[in-house]
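Student: any chance you can model this:
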Amino acid sequence: MNRFSCLIFACNNHQHRYTLEVKLGLKENWKQFALLVLVNMLVGGMVGLERTIVPLVGTEEFKIASDIVVFSFIIAFGVVKALTNLISGVLADKYTRKRVLILGWLFGLPVPFLLAWGPGWNWILLANVLLGVSQGLAWSMTVNMKIDLAGPRKRGLAMGLNEAAGYGAMGLTALLTGYLAVHYGLRPAPFYIGIFYAIAGLLLSLLVIHDTRKFAQLEAAGVQPVPGAETFHKPALGWVFRETTFRNKNLFAVSQAGLINNLNDGMSWGVFPLLFTSAGVGLEGIGWIKAVYPVVWGLGQIVTGPLADRFGRKPLIVYGMFVQAAGHLVIGLELFEPLTAGLLGSVLLGLGTAMVYPALLAAVSDTAHPSWRASSLGVYRFWRDIGYAAGALMAGIVAAYLGLVWAVHLAGLATLVSGIIVWVQMKEAGMKM
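Tutor: Next up, the predicted model:
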């Protein structure tokens, strides 16, 4: 079935009753879904503010020589975002999706101001702590709310559209900040657009977004729990953490692939601006390299999301990891002149990530029962976004001893191994109908 309906009876004082028809499906909920797509474009744009500029702010404005110190803003962002992801589902179940989304934007409001005018590197780190909380809450809620609305059959498409909006906006913002930096300097001009993103996102979330928890409750009423979970109505977070991290083979395969996928992103976030600057690529060229990766990643999911619904999650994940490994190979072996290698490698990284991203989210949703799906998605996104910190930390250590290009080689090897693990461990769970 692609449509469920029910009657929701609600009244605070129980003296009046009314009926409200609730239906699952993209067609049935397209207006609210479209608004959530717009909100996630703004969420993604907030991260795009940092993709081209912030590593160069560290090396050129604050004269930081250590790669690990420069990459510390990514580590701070990744750890905080991962931890926030972990509790976002619990908060959503307790306080509603909409309230958590609004809270995410409130944490995001100071970020562009700190990036634009922070007088020292510690202020940049503070901005990334707040950005990590904001992203962990706001992006998690756009994911959960779209899954709630879409229903089981179009889950891959829903995730493709969600991630396309977020990462497409991230890439375009990275390109725009590079352009502004060339013409107006590294700070503050490139971060003005972030002020608009934060205010617009908060207002949209307050005024036009509706909570979607009732849609998840409707789906849960028509789906049997997975074996071993029958006694749980809403399992404790510890149970969900264990189930998602290692007890369920599918969820383990998905979680480790998500971690390695974002390890690639965390590595490239810090390494690429410095690597290509040292190779003689100008700031606009670096802006293009940094933009191509998330733009291809984002827009590609419009295609790969439906493909995951049609052909299954596993093929998209396995081959997507292999394509990313090929992207690292193109950049790391320096077979072309630096700008060409950067652009071609970024296209492959973006294409591989586009194949993987919606399939991973959909695979978690296939396996986790709706009663604990939000928490399971939070655990998966915890491990996935720890990858930002792991990639930045790995890159900083490897770069210090072997050079920046070896961080690219090591990330490529880890990606290849991760794809093999999914190939061996994962089985198609089957989309719940």
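Student: C-alpha from now on. contacts and neighbour counts both.
Tutor: OK.
Student: quick one: secondary structure of Ala65?
Tutor: coil (DSSP: H, G, I helix; E, B strand; the rest coil).
Student: state the number of residues packed around it.
Tutor: Close neighbours of Ala65, defined as other C-alpha atoms under 10 Å, add up to 11.
Student: quick check: it vs Phe71, distance?
Tutor: To Phe71, Ala65 is 11 Å away according to C-alpha to C-alpha, to the nearest Å.
Student: Ala150 now?
Tutor: For Ala150, the distance to Phe71 - C-alpha to C-alpha - is 38 Å.
Student: to compare with the earlier structure, here is another sequence to fold:
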Amino acid sequence: MIVNLKNNILFFHLILQVLLVGLILGLFRTVIPALAEVDFGVPKGSFILLSTFVMSFGLVKGVSNYYAGIFSDRFNRKIVLVAGWILAIPAPLLIFYAENWYYIVIATSIIGIHQGLTWSVTQISSVDITEQQSRGFAVGLNEFGGYVGVAFGGILVSYLTDLYDVRIASLIFSYFIIFIALLLITFFVNDTKKYINEVSQSNQIDKEFIKNVFYKVSWRDKKLFSYCQSGHIEKYIDTAVWIFFPVYLYNIDMPILEISYVVGIYTVTWGILQIFTGLYSDYVGRDKLIIFGMIICSIIIAICPIYNSFIWWFFNSFILGIGMAMLYPSISSAVNDNSNEEWRATAIGIYRFWRDTGYASGAILIGVFSSIYSIEVGFYFVSVIMLLSVIILINYNR
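Tutor: This is a model prediction of the structure:
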């Protein structure tokens, strides 16, 4: 899959980097939503206000993804990776000294920049050093590393909050991870742009076409458009699990540790299975896995509110993780497949822009339905829009 031993070592460190990125995100996904009312005064039923930090995260991360791709093509991958970690440094202090919820929104926006730059670059770099026929596997491994980090980050921080105040726990946890990440980059991570330069020198590229790549990826190329909209809509599932699952379960008095297990099994299942689904997509194609994964998620999100027991929610989160594992690396790999090497990093950044802005639109729309009707109706809305996205994908990929 990878060219030589040296590149295998580099690939390992890129996976380790995205694992650390995921650990940072795990803090925000598990602890903050559940403790919002107690620590930050967010009203228990205020889904719109509670969604503000997800909206800011999605919008900022989406834009950061876009520029991560552009800067990676224009400069090099390592510079962007280092910048992403350095920019994360103020966020833990903002949480520690937070006087109201809007400090958390600002801190989350900073983490969104960090996530967009670092995660995008680790995936772009992993694909750079991977043979074309194995890119699904490479993307799967990258997503595996990141989302296993998200899962265990949330669980570890939940345990730390039993020993320390949540602000102290987040401060210690975050700065330890940032320090380790920068240390490893300094000594073990090299730039990978030279590998794609070797490939692209033999290809003739229309420079005017490259300038219009955003329009091509976003709309003009119907295949790429179908993948962008699928990526955008599938983030509604992630938004529901990230913000609305903890709120719903917290409101029915499920313990915080059990909530972390419900959210954690989703991300662990998703993360681990992506190794296999990414590899499988290299052999059977991307579209089947995307379609079946979205249908599974659509069904499960609709039946989650039937019962309030921990076992029921744990099981359904596990099935959601399977569905996401099928679709998530497959969409990214499909964008890689349909992009030219010269502008592949930019195309991935554009796709990730549309994908992660799904956090923002998802938070707004699910929040509106939850506030006007109920949080259960918000889940039903996600189910319906997932099915509509599948119809668009099938129509544009016949």
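Student: what's near enough to touch the residue minimising distance to the centre of structure 2?
Tutor: Centroid check for structure 2 by C-alpha atoms, centre = their mean gives Asp356 as the closest residue, at 7.0 Å. By C-alpha atoms under 8 Å, 6 or more residues apart in numbering, the contact list for Asp356 of structure 2 reads Gly58, Leu59, Lys61, Gly62, Gly231, His232, Lys235.
Student: nearest to Arg352 of structure 2 among these?
Tutor: Set against Arg352 of structure 2, the nearest of the contacts of Asp356 of structure 2 by C-alpha to C-alpha is Gly62 (6.3 Å).
Student: just give me the match in structure 1 for that closest one.
Tutor: Using TM-score structural alignment, the equivalent of Gly62 of structure 2 in structure 1 is Ala82.
Student: and whichever strand or helix holds that match, what's buried?
Tutor: Assigned by DSSP states H and E, Ala82 of structure 1 belongs to helix 72-95. For helix 72-95 of structure 1, burial by neighbour count (16 or more other C-alpha atoms under 10 Å) applies to 72-93.
Student: how about stretch 282-292 of structure 1?
Tutor: Quick answer for stretch 282-292 of structure 1 (16+ other C-alpha under 10 Å): Leu283, Glu284, Gly285, Ile286, Gly287, Trp288, Ile289, Lys290, Ala291, Val292.
Student: hmm, Gly153 and Thr267 of structure 2 touching each other?
Tutor: No - contact criterion C-alpha atoms under 8 Å: Thr267 of structure 2 and Gly153 do not qualify, at 10.6 Å.
Student: when the two are compared, which one has more neighbours?
Tutor: Using other C-alpha under 10 Å as the criterion, Thr267 of structure 2 and Gly153 rank with Thr267 on top: 30 against 27.
Student: give the aligned range of the host helix or strand of the more buried one in structure 1.
Tutor: Counting by DSSP H and E, the element that carries Thr267 of structure 2 is helix 256-284. Mapped onto structure 1 using TM-score structural alignment, helix 256-284 of structure 2 spans residues 283-311.
Student: what's the mean distance for that stretch versus structure 2?
Tutor: Superposing on structure 2 and averaging over aligned pairs (mean C-alpha distance after the TM-score superposition for structure 1), stretch 283-311 of structure 1 comes out at 0.8 Å.
Student: likewise stretch 250-269 of structure 1?
Tutor: Compared with structure 2, stretch 250-269 of structure 1 is 1.1 Å away on average (mean C-alpha distance after the TM-score superposition for structure 1).
Student: could you list every residue that touches the spatially closest residue to the match of Gly62 of structure 2 that is not a sequence neighbour?
Tutor: Using C-alpha to C-alpha, 6 or more residues apart in numbering and skipping residues adjacent in sequence, the residue nearest Ala82 of structure 1 is Phe382, 4.0 Å away. The contact partners of Phe382 of structure 1, by C-alpha under 8 Å, 6+ apart, come to Lys81, Ala82, Leu83, Thr84, Asn85, Leu86.
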